[in-house]
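Undergrad: Sequence and predicted structure, then a few things I'm wondering about:
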Amino acid sequence: MPGYENDVIMAAGTFIQGASLELTADGPIRPPYELYVQGGLTYEHVKIAVSEAVNELFSCK
């Protein structure tokens, strides 16, 4: 992606781009593979989404 030093992955799980309830996650594709989460309706909403994403990653073989 232009303007970034490294390749970046960006994810959004919304019906309408730019919605106020938007939950997005961005991060560079390089060690240490940090992830930046933005948005979310509530703390619980974000916690569930991140927990499910991590569970999915660890269940992949």
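TA: Arrived safely.
Undergrad: CA only for contacts and neighbour counts going forward, please
TA: Will do.
Undergrad: So what's the residue count around residue 24?
TA: Residue neighbour count, defined by other CA atoms under 10 Å, stands at 16 for residue 24.
Undergrad: dropping in the other structure now:
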Amino acid sequence: MPYDKEELLNAAVCRVDALEAELISTKKALYESLMRQEELLAYIDRYEDAMSRRKRLCF
């Protein structure tokens, strides 16, 4: 394989590796965001349930 083509191929492989690393990082951030969102939704549900019970006790 000619040297210039080998260099182009190596550069392309390096770009793919960098994109793959960014994708892994993005996937991790999205997963962490989803977990946090689920925690917040559960908190809101518990809060709404508590407020609902409190209103029933007051009336």
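TA: Sure, I can see it. Note that the structure is predicted; figures quoted are calculated from it, not measured.
Undergrad: Can you give me the TM-score here?
TA: Once superposed, chain against chain, the TM-score is 0.32 (TM-score structural alignment, normalised by the length of structure 2); 21 aligned residues with a CA RMSD of 1.4 Å.
Undergrad: Any idea which residue is closest to the centre of structure 2?
TA: With distances taken as CA atoms, centre = their mean, the residue of structure 2 nearest its centroid is residue 30 (0.8 Å).
Undergrad: For the host helix or strand of it, which helices and strands make contact with it?
TA: With elements taken from DSSP states H and E, the one containing residue 30 of structure 2 is helix 3-58. On a contact count with 3 or more CA pairs under 8 Å, 6 or more residues apart in numbering; DSSP states H and E, helix 3-58 of structure 2 meets no helix or strand.
Undergrad: quick one: the strands in structure 1?
TA: Using DSSP state E, the strands found in structure 1 span residues 8-12, 23-28, 36-39.
Undergrad: Output the ones you listed in a markdown table, with distance to residue 51 of structure 1 appended to each entry.
TA: Converted to a markdown table, those look like this (distance: least, CA to CA, whole Å):
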| stretch | distance to residue 51 of structure 1 |
| --- | --- |
| strand 8-12 | 16 |
| strand 23-28 | 13 |
| strand 36-39 | 12 |
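Undergrad: which one of those is the most hemmed in?
TA: For the strands of structure 1, the largest average neighbour count (mean count of other CA atoms under 10 Å) is found in strand 23-28, namely a mean of 16.
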